[in-house]
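Visitor: Task: produce atomic coordinates for the following.
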Amino acid sequence: MSEYVISAYGEALFKLMKKKNIDKITVDELCEEGGIGRATYFRNFKSKDEIITTYIIMKWREYEREHRLKEHQLNDSYRVRRYFDFCYSLRNKNDLIIGQGHHGAILSAYEIIMTDSDIGRSIDTYESSYLAYGLFGIFMKWARNGYAESVQDMTQIVIERIFAGNME
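Guide: Now for the predicted structure:
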């Protein structure tokens, strides 16, 4: 599936979510807003949550390449900071997703990102699951607290309290 299709449906969905709950958005409305036909939607997605998940993964992979994150260990402060920068950059979209009760789509994205299953290098281990669920939990707490802590504060919390002695 092309980045154009993912982006078009993702941006259309978020625009519509600002106006009404995701559960009330029809496929016809989504296709009209995105400028892409119904057949393309049904060929590529099973649900609106899948659009969200795929959109987050696409955005993460772009960000990951731009910041050369694969060159850093998961517990490296640079990579941890970039993770929180990325989450904060999607703050408005994340708040819509969480506010409408579809945060499972975010967790699904994290599971795929942490295992690299979308790029053919699946590392489906206990550690990757631990990281996906752990980072999701930390992110959810941070988002629900209104992003009260800075990105730097969140980086420090994860490096000093969570990764200290737990990752090699």
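Visitor: Only C-alpha atoms from now on, for both contacts and neighbour counts.
Guide: Noted.
Visitor: quick one: residue 154 and residue 84 touch, right?
Guide: Yes: at 7.1 Å, residue 154 and residue 84 qualify as touching, with contact defined as Cα atoms under 8 Å.
Visitor: need the contact list for the one residue sitting closest to the centre of the chain.
Guide: Geometric centre of the chain, nearest residue: residue 56, 3.8 Å, by Cα atoms, centre = their mean. Taking Cα atoms under 8 Å, 6 or more residues apart in numbering, we find residue 56 in contact with 106, 109.
Visitor: For residue 39, see how far away it is.
Guide: 22 Å (Cα to Cα, to the nearest Å).
Visitor: next one: residue 29
Guide: Applying Cα to Cα, the value for residue 29 to residue 39 is 14 Å.
Visitor: Which one's more surrounded, those two?
Guide: Remark: of residue 29 and residue 39, residue 29 carries more neighbours, 15 against 9, as counted by other Cα atoms under 10 Å.
Visitor: Following up with a second sequence; could you model it the same way so I can compare the two?
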Amino acid sequence: MSPHEVKEQKLTATFKALIKLLKSKRFEDISITELTRTAGVSRTYYYRNFKTLDDVISAYEMLRIIQYLRQLPNNPVKLTFETMMTHYFQLVADDADDQLTLIAAGKEQVIIKAFNTSYHYLQKDNVEQIDEYDYDFLSGAVVNVSIHWLKNGMVESAELMGKKIRQFL
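Guide: This next block holds a predicted model:
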């Protein structure tokens, strides 16, 4: 296994341990020792890579988005905004239990920050350009709509949600 794969594996284990602990504890009551023990990683690993538990969430959310995008067909045509939003909603649906756990823990702002960072990353080459000041608006709007969609049981398809977000903007 490459060092990059080991790093991703440790991050995933740490995030999944955090989600597991959040199902029975308040976010504020989770200790680093308990998290690292549950994840099977060292405290040194944690402190070398993260300053806060929110950093674990942000790093994992970014990893998931990047992994998901790598699975998309390599198409020379630019992805449209609607297509990107459809893919985002599919990712949210795929991780619904984890997302709902984070929402219940009050970590919406961390999800919004990860979306914002990811969208900046994607903006460089793959999607239609938007004004710099629209990033925060877009991030908050999309994540808040995805939260509402999750809480309502994801009745609409990811494709329909992608269309709705495009229509809103």
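Visitor: ok so, going back, what's the helix or strand for the residue nearest to the centre of the first structure?
Guide: Following DSSP states H and E, one finds residue 56 of the first structure within helix 48-66.
Visitor: The helix or strand following that helix to helix 48-66, inter-axis angle?
Guide: Moving toward the C-terminus from helix 48-66 of the first structure, the next helix or strand (DSSP H and E) is helix 77-89. In terms of direction (axes from the mean of the first three to the mean of the last three Cα atoms, to 10 degrees), helix 77-89 of the first structure departs from helix 48-66 by 140 degrees.
Visitor: hmm, who's touching the following helix or strand past helix 77-89 of the first structure?
Guide: Sequence-wise, the next helix or strand downstream of helix 77-89 of the first structure (DSSP H and E) is helix 91-99. For helix 91-99 of the first structure, the external contacting residues (Cα under 8 Å, 6+ apart) are 14, 17, 18, 87, 103, 143.
Visitor: The same query, at a cut-off of 7 Å, please.
Guide: 14, 17, 103 (Cα atoms under 7 Å, 6 or more residues apart in numbering).
Visitor: Same check on stretch 38-49 of the second structure?
Guide: Contacts to stretch 38-49 of the second structure, defined as Cα under 7 Å, 6+ apart, come from residues 10, 13, 14, 17, 33, 36.
Visitor: What's residue 156 of the second structure aligned with over in the first structure?
Guide: In the first structure, the residue paired with residue 156 of the second structure according to TM-score structural alignment is residue 149.
Visitor: For the spatially closest residue to that match that is not a sequence neighbour, identify the helix or strand it belongs to.
Guide: Ranked by Cα to Cα, 6 or more residues apart in numbering and with sequence neighbours excluded, the top spatial neighbour of residue 149 of the first structure is residue 142, at 7.4 Å. Secondary structure from DSSP H and E places residue 142 of the first structure in helix 126-144.
Visitor: Tell me the helices and strands packed up against that helix.
Guide: helix 104-115 (3 or more Cα pairs under 7 Å, 6 or more residues apart in numbering; DSSP states H and E).
Visitor: For the aligned residue in the second structure for residue 10 of the first structure, give its distance to residue 137 of the second structure.
Guide: Matched across to the second structure, residue 10 of the first structure falls on residue 15, judged by TM-score structural alignment. The gap separating residue 15 of the second structure from residue 137 of the second structure is 27 Å, by Cα to Cα.
Visitor: Between those two, which is the more surrounded one?
Guide: Applying other Cα under 10 Å to residue 15 of the second structure and residue 137 shows that residue 15 carries more neighbours, namely 23 against 10.
Visitor: so that one sits right up against residue 58, yeah?
Guide: No: contact criterion Cα atoms under 7 Å: residue 15 of the second structure and residue 58 do not qualify, at 9.6 Å.
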